[in-house]
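**Q** When you get a sec, could you give me coordinates for this:
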Amino acid sequence: MKNLIICNCATGLEIFRGMLIQELAKEGNNVYAIVPKLDDKKENDAEERIKKMHCKLIRIPMERRGMNPLKDIALMKAYYKVVRKIQPDLVITYTIKPNIYGDMVCRVLKIPYVVNITGLGTAFQRNGILKQLVINMYKIVFEKYKVPLLDEAYNIAIEAHKFFYNVGAIGWDVAITEEGPIFIERNDNFEITLMQACDRPRKKGMGVTLDCNK
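**A** The predicted structure is shown next:
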């Protein structure tokens, strides 16, 4: 079975999908991944480690942020050529551009695909044309999607929160399994840590907080 993963950076692929790649390869699957062609040492080092996981990499130009129509059309064409050539049995995408353009390509080629939302992304940090465009495109991508056991996931989160009545808000990480939804972890009393504040604060929507602390 051939599996293709489309992502927006090799470092993220290694960290968050490395175990998946290794398990797929271990089970005898042919694993491919499309990564951006970047002149970055960290990215290049990550690519070398991913190759050792028996994952074949395809590097294509990609503007990770921004929505330049010409560049994005070129990106979608590049996705199309790769997917048509490989003819994977399943395509896995995550982050905004792979989700949107990967979805469009797979629909045209009638190839099964799985879309993952790993976060809203910087496009949602400010109101404007870009944000509305991404929202509208995501509506098209998820038009016929339905999260299985979503009501059950809501209910167990609500019931579990009753045991922590003194905590104002809890973010539950829930996995949907064949046996039903299960908890992975919980995050409570949200706050901005020093590490978060130092890691691209403006792009992560923390500008107001930092301005108040001046």
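**Q** switch to C-alpha atoms for all contacts and neighbour counts from now on
**A** Will do.
**Q** my read is M67 is in a strand, agree?
**A** No - going by DSSP: H, G, I helix; E, B strand; the rest coil, the assignment for M67 is coil, not a strand.
**Q** contacting residues around it?
**A** Residues near M67 by CA atoms under 8 Å, 6 or more residues apart in numbering: L130.
**Q** how close does it sit to G205?
**A** 19 Å (CA to CA, to the nearest Å).
**Q** do T177 as well
**A** Remark: distance between T177 and G205 (CA to CA) = 33 Å.
**Q** Of the two, which one has the most company?
**A** Neighbour tally, T177 and G205, criterion other CA atoms under 10 Å: the higher count belongs to G205, 15 against 10.
**Q** Here is a second sequence; please produce its structure as well for comparison:
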Amino acid sequence: MNIIISVNSAWNVWNFRKPLVEALIADGHSVTVLAPEDDAVAKLQSIGCQIRRLEMNVKGLNPAQDLHLIFRMRRALRELWPDIVLSFTIKNNIFGAFAAKSAGIPFVPNVTGLGTAFLSGGVLERVAVALYKAAFRNLPIVFFQNADDRDLFLQFGIVTESRARLLPGSGIDLDRFPPAAYPVTDEGPVFLMIARLLRDKGVLEYVEAARRVKSVHPQVRFQLLGAAGAQNRSAIDRDTVRQWEEEGVIEYLGTVDDVRPVIEAAHCVVLPSYREGAPRTLIEAAAMARPLITTDVPGCRAVVEDGRTGFLCEVRSADSLVATCEKFLRLGFAERAAMGRAGRAKMENEYDQRIVVGAYRSAIQSLASNCA
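**A** Okay, here's the model as predicted:
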């Protein structure tokens, strides 16, 4: 089959959908990535993907621009004429659904997150719900990365229960992220946060917690890994990060091509996000047998069993994050290591990438049979 994967960046496909892409190509399908181009294009081509550039404003909320996005996507679909479109990320899901319907092409979205518009509670939320209802109407399959998002879509009447399919995020390559021995150190434990530097990821709460915990435990280290100044309304600029470094509150690690050595050196991975689809960094850290601290919100709480594989804290609360870090610091070495091993077991049982690949293979086969 000729399959298009539509997403808001080629980087997203390389980092989160690569196992799916490789499986589809191994099955004999032709895969074209329809996305804005970036540094990941050459990598995707090296594994057999074709690339079709998609011009889009990733972070804007301009209705006129988004209307043009439908036309651009429809033009691309009519030129490529895929048998099916697999879509990820908000704009590609909504406007891609309109484009695919108008071209008569089967469309399978994956709700990887809801965005601030959907959760604003005002006019923007009503507009977002209306768009989703119109876009997703009569779609045969809609994938979700956590039960909270699925249940919310069911509550709003956007999808029916028979069409909603639940996945364990994007899955995890358990061989690529093997369990690592828990680090022994004479210095203080290392807390690590891996995320784009966005306010919505809880970066400000993490920095404030670091400031307060280090005032009592100066030997404890707080590391921050991720891109600053991202194309997002809640992005944190590099100058702000530099001030935190000068203050001695955090160690900024920038960005890396391979997070595994950084995770291996950490004692606890933290993500105080306001909401997630399925937090990849927590899944990778748990696979490597590292305890987790994250917020009790959709997406995040699905990955952590509170008190067993990590701890949950309140969202948007530096006070709660400080208390949770203190709770972790009171654990002994054996307790922390056991918590990490329990996290690895959870990933093996629930988050193996083969579950995700199998679900997509089943969906493709089902749609192919219906179209035959």
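**Q** Helices of structure 1, residue ranges please.
**A** 10-26, 41-51, 69-86, 96-109, 129-141, 150-161, 194-198, 207-212 (DSSP state H).
**Q** Give me the mean deviation of the fifth one from structure 2.
**A** If I follow you right, that is helix 129-141 of structure 1. Once fitted to structure 2, helix 129-141 of structure 1 is off its aligned match by 1.7 Å on average (mean CA distance after the TM-score superposition for structure 1).
**Q** okay, that helix sits on what stretch of structure 2?
**A** Counting by TM-score structural alignment, helix 129-141 of structure 1 falls onto residues 123-135 of structure 2.
**Q** Give the buried residues for that stretch.
**A** In terms of neighbour count (16 or more other CA atoms under 10 Å), stretch 123-135 of structure 2 has its buried residues at 125, 128-129, 131-133, 135.
**Q** State the pair within the residues you listed that is farthest apart.
**A** Farthest pair in the buried residues of stretch 123-135 of structure 2 (CA to CA) is E125 and A135. Separation: 15.1 Å.
**Q** gap between C7 of structure 1 and E48 of structure 1?
**A** Counting by CA to CA, the gap from C7 of structure 1 to E48 of structure 1 is 16 Å.
**Q** Compare the two (neighbour count), which wins?
**A** C7 (24 against 13).
**Q** Who are the contact partners of that one?
**A** Here C7 of structure 1 is in contact with 13, 33-36, 93-95, 98 (CA under 8 Å, 6+ apart).
**Q** and those residues, which of them are in strands?
**A** The strands, defined by DSSP state E, take in 33-36, 93-94 from the contacts of C7 of structure 1.
**Q** will you turn those into a markdown table that also has distance to A197 of structure 1 and neighbour count?
**A** A markdown table is the format used below for these (distance: CA to CA, whole Å; neighbours: other CA atoms under 10 Å):
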| residue | distance to A197 of structure 1 | neighbour count |
| --- | --- | --- |
| A33 | 31 | 22 |
| I34 | 31 | 24 |
| V35 | 28 | 23 |
| P36 | 27 | 20 |
| T93 | 28 | 24 |
| Y94 | 25 | 20 |
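**Q** Tabulate these in JSON lines, adding columns for distance to Y79 of structure 1.
**A** Output for the ones in strands among the contacts of C7 of structure 1, formatted as JSON lines (distance: CA to CA, whole Å):
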{"residue": "A33", "distance to Y79 of structure 1": "11"}
{"residue": "I34", "distance to Y79 of structure 1": "8"}
{"residue": "V35", "distance to Y79 of structure 1": "11"}
{"residue": "P36", "distance to Y79 of structure 1": "11"}
{"residue": "T93", "distance to Y79 of structure 1": "11"}
{"residue": "Y94", "distance to Y79 of structure 1": "14"}
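**Q** closest to Q125 of structure 1 among these?
**A** The closest of those to Q125 of structure 1 turns out to be Y94 (CA to CA; 18.5 Å).
**Q** Now check structure 2 for the residue matching that closest one.
**A** Match for Y94 of structure 1 (TM-score structural alignment): F88.
**Q** Quick check: the gap between that match and W11 of structure 2.
**A** For F88 of structure 2 relative to W11 of structure 2 (CA to CA), the value is 12 Å.
**Q** now swap in N2 of structure 2 and tell me
**A** 21 Å.
**Q** cool, and M193 of structure 2?
**A** Noted for M193 of structure 2: a distance of 20 Å to W11 of structure 2, by CA to CA.
**Q** For M1 of structure 1, give me its contacts.
**A** For M1 of structure 1, the contact set (CA under 8 Å, 6+ apart) comprises 28-30, 88-89.
**Q** Among those residues, which are located in strands?
**A** Using DSSP E, the contacts of M1 of structure 1 in strands are N30.
**Q** does P106 of structure 2 really touch V85, like I thought?
**A** Yes - under the criterion of CA atoms under 8 Å, P106 of structure 2 makes contact with V85 at 6.3 Å.
**Q** Show me which of the two is the more surrounded one.
**A** Neighbour count, other CA under 10 Å: between P106 of structure 2 and V85, V85 has more, with 26 against 20.
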